[in-house]
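A.B. asks: build me a structure from this.
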Amino acid sequence: MLGLNHTPVSEFILIGFSAFPPHLLPIFFLLFLLMYLFTLLGNLLIMATVWSERGLHTPMYLFLCALSISEVLYTVAFIPRMLVDLLSAQRRISFQACATQMFFSFTFGFTHSFLLTVMGYDRYVAICHPLRYPVLMGARGCVRLVAWSWVGGIIIGLVVTATIFNLTFCGPNQIQHFLCHVPPLLKLACGHNVPVMALGVGTVCITALLGCFVLILLSYAFIIAAILKIPSAEGRHKAFSTCASHLMVVVVHYGFASVIYLKPKDTDSQKSSALMSVTYTVLTPFLSPIIFSLRNKELKAAMKKAFLSRLYPSHT
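C.D. replies: The predicted structure is shown next:
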């Protein structure tokens, strides 16, 4: 990167956890470790179930499998480092490692948002245009949607990371966060072009996130309108149940994000900001596989058939 040879800062110090009492850090470590392991296990279980059960080889579960992959990679990008820092007195991260962490977190994070949008479109086609569903959501079309979601995430990751790390960092080098996040890094940058770069990065990120959110809202506006036209209550319930888990994940995803990024600035503090950021980055991936596993009867039955029947054959 161009800015790498022009900055005297060779490393950063992450001080996001310094606001918490030291005796609580081992408790946080154990809690976050268990949640992280459960997140990995839940998503791997979803992927293994979709892979092993031929009845789940449909567009909806292809997208769910891709979503689980992006979620696993997103958490791997920063949670292991965060767990180490919880028990470490020296929370230093090199300039290159900070840039790498930011690239992967933004890439997988935005890929996750794009895939949620694609899943909303899939449910819209399935409910509003069921006769055209096999054509619109064919194998090639689904692969292209997943591929473009990844391409979009990679592009945003590259744009944001290249923009931030082309800035000059003259010191201090203490990041008031537990990971290499854009706002605290911008506070450490120096130069007349920092406000312009900050505006550009903010515009790209907000436009992408709001665009995804608006498309999901439009999809569900048409879905709800179509469901209300179904004459029987049983038919309406069956139609809505196919998208209930996706809708709950969207609410959790954007609900936590709005609390963090849209809260009033005058109520912000280092401690509350770090706590809410940890909640979003750890709790949201933790809840996602739970919601999909418990709210999706077909997936839950497939998990029981694929795994529990092998462990407890007498109960199947």
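A.B. asks: make it CA atoms for all contacts and neighbour counts henceforth
C.D. replies: OK.
A.B. asks: which ones are touching residue 32?
C.D. replies: Counting by Cα atoms under 8 Å, 6 or more residues apart in numbering, residue 32 touches 83, 282.
A.B. asks: can you give me the distance of it to residue 308?
C.D. replies: The gap separating residue 32 from residue 308 is 27 Å, by Cα to Cα, to the nearest Å.
A.B. asks: do residue 248 as well
C.D. replies: Distance from residue 248 to residue 308, counting by Cα to Cα: 26 Å.
A.B. asks: just residue 145 next, same as before
C.D. replies: According to Cα to Cα, residue 145 and residue 308 sit 33 Å apart.
A.B. asks: so for those two, which sits in the more crowded spot?
C.D. replies: With neighbours defined as other Cα atoms under 10 Å, residue 145 and residue 308 compare such that residue 145 has more, 17 against 14.
A.B. asks: which ones are touching that one?
C.D. replies: Residue 145 touches residue 118, counting by Cα under 8 Å, 6+ apart.
A.B. asks: state the helix or strand in which it lies.
C.D. replies: helix 139-164 (DSSP states H and E).
A.B. asks: and the most centrally placed residue in the chain, how far is that from residue 79?
C.D. replies: What sits nearest the mean C-alpha location of the chain, by Cα atoms, centre = their mean, is residue 109, with 4.3 Å. Note on residue 109: its distance to residue 79, by Cα to Cα, is 13 Å.
A.B. asks: to check against the first, give me the structure of this:
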Amino acid sequence: VAICKPLHYGTLLGSRACASMAAAAWGTGALYALLHTATAFSVPLCQSNAVDQFFCEIAQILKLSCSKSDYLREVGIIYFSLCLICGCFVFIVVSYVQIFRAVLRMPSEQGRHKAFSMCLPHLAVVSLFVSTAMFAYLKPPSISSPSLDLLVSFLYSVVPSAVNPLLYGLRNQELKAAVSKTYIFNIHKMHASLTGVSR
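C.D. replies: Here you go, the predicted structure:
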């Protein structure tokens, strides 16, 4: 909306629309988590209760399951979730196609560059999340290993969450100035301490 219909931004995305979108995102996220948690806790475990993961991931819990019906129910939920994620990803890609078409029609090269620099990092983070999450849940068991599972789950659970604040925070001019000022201050302080030591 900001790029394709900038003049209608205020009317299309008012506080009520933003609150509705935030409530929908939080509500579906809470429902999704509750569904997985309830199903995971109902799965009887035959083996130990230790998972080869740094968090309680559903795929790792399923490896410990001894009930075929509960296992299949949770697998069904996972595939349904992946379909929803793919649907969201397709929506994001279609949105970006519209954005890129609008950006390419901009007369100013500087405007095009600024719009692309805002869109591409977000698309890269979303692509990383979706591709690694799908790989984690759809990869064949033959290529599964504890270290690979750990790496893939780290890529989809930690990296996007850690990178997003950097991507969007460093666009803020005040934050950029504060980071730059702190960096320069620390360089001067380190230089002063090194020259003091050498004397």
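A.B. asks: element containing the residue nearest to the centre of structure 1?
C.D. replies: helix 95-128.
A.B. asks: what of residue 106 of structure 2?
C.D. replies: Here residue 106 of structure 2 is assigned to no helix or strand, by DSSP H and E.
A.B. asks: who's in contact with the aligned partner of it in structure 1?
C.D. replies: By TM-score structural alignment, residue 106 of structure 2 lines up with residue 230 in structure 1. By Cα under 8 Å, 6+ apart, the contact list for residue 230 of structure 1 reads residue 236.
A.B. asks: quick one: the helices in structure 2?
C.D. replies: For structure 2, the helices defined by DSSP state H cover 9-12, 15-42, 58-63, 68-104, 109-138, 146-157, 159-169, 173-198.
A.B. asks: contact partners for the nearest residue to residue 42 of structure 1 once chain neighbours are set aside?
C.D. replies: Leaving aside its sequence neighbours, residue 42 of structure 1 sits nearest to residue 289 (Cα to Cα, 6 or more residues apart in numbering; 5.5 Å). Counting by Cα under 8 Å, 6+ apart, residue 289 of structure 1 touches 39, 42-43, 46, 68.
A.B. asks: kindly report the same for residue 43 of structure 2.
C.D. replies: Counting by Cα under 8 Å, 6+ apart, residue 43 of structure 2 has contacts 62, 65-67, 70-71.
A.B. asks: stretch 30-43 of structure 1 maps to which residues in structure 2?
C.D. replies: Using TM-score structural alignment, stretch 30-43 of structure 1 finds no match anywhere in structure 2.
A.B. asks: quick revisit: check which helix or strand the closest residue in space to the residue nearest to the centre of structure 1 that isn't next to it in sequence maps to.
C.D. replies: Distances taken as Cα to Cα, 6+ apart put residue 74 closest to residue 109 of structure 1, at 6.2 Å, once the chain neighbours are dropped. Assigned by DSSP H and E, residue 74 of structure 1 belongs to helix 59-76.
A.B. asks: from the contact counts, what lies against the helix or strand following that helix?
C.D. replies: Following helix 59-76 of structure 1 in sequence order, the next helix or strand is helix 79-86 (DSSP H and E). Contacting helix 79-86 of structure 1 under the criterion 3 or more Cα pairs under 8 Å, 6 or more residues apart in numbering; DSSP states H and E are the following elements: helix 25-52.
A.B. asks: now the helix it packs on: buried residues?
C.D. replies: Buried residues in helix 25-52 of structure 1, defined by neighbour count with 16 or more other Cα atoms under 10 Å: 25, 29, 32-33, 35-36, 38-40, 42-47, 49-50.
A.B. asks: now do stretch 56-63 of structure 2
C.D. replies: For stretch 56-63 of structure 2, by 16+ other Cα under 10 Å, it's 58-62.
A.B. asks: give me the distance from it to the chain's centre.
C.D. replies: Counting by Cα atoms, centre = their mean, to the nearest Å, stretch 56-63 of structure 2 is centred 20 Å from the centre of its parent chain.
A.B. asks: where does it end up in structure 1?
C.D. replies: The aligned range for stretch 56-63 of structure 2 is 180-187, by TM-score structural alignment.
A.B. asks: and residue 161 of structure 2, what's its match in structure 1?
C.D. replies: In structure 1, residue 161 of structure 2 lands on residue 285 (TM-score structural alignment).
A.B. asks: residues near its match, how many?
C.D. replies: For residue 285 of structure 1, the neighbour count with other Cα under 10 Å is 26.
A.B. asks: contacting residues for residue 142 of structure 1?
C.D. replies: 59, 62-63.
A.B. asks: buried ones among these?
C.D. replies: Buried among the contacts of residue 142 of structure 1 (16+ other Cα under 10 Å): 59, 62-63.
A.B. asks: and the residues you listed, which is closest to residue 303 of structure 1?
C.D. replies: residue 62 (15.5 Å; Cα to Cα).
A.B. asks: identify the residues contacting the closest one.
C.D. replies: 50, 142.
A.B. asks: quick one: map it onto structure 2.
C.D. replies: Checking with TM-score structural alignment, residue 62 of structure 1 has no match.
A.B. asks: that older thread, mind listing what the match of residue 161 of structure 2 touches?
C.D. replies: 39, 71, 75.
A.B. asks: the second one -> structure 2?
C.D. replies: Structural correspondence for residue 71 of structure 1 with respect to structure 2 (TM-score structural alignment): none, the position is unaligned.
A.B. asks: next up, the contacts around residue 71 of structure 1.
C.D. replies: Residue 71 of structure 1 sits in contact with 43, 108-109, 112, 285, where contact means Cα under 8 Å, 6+ apart.
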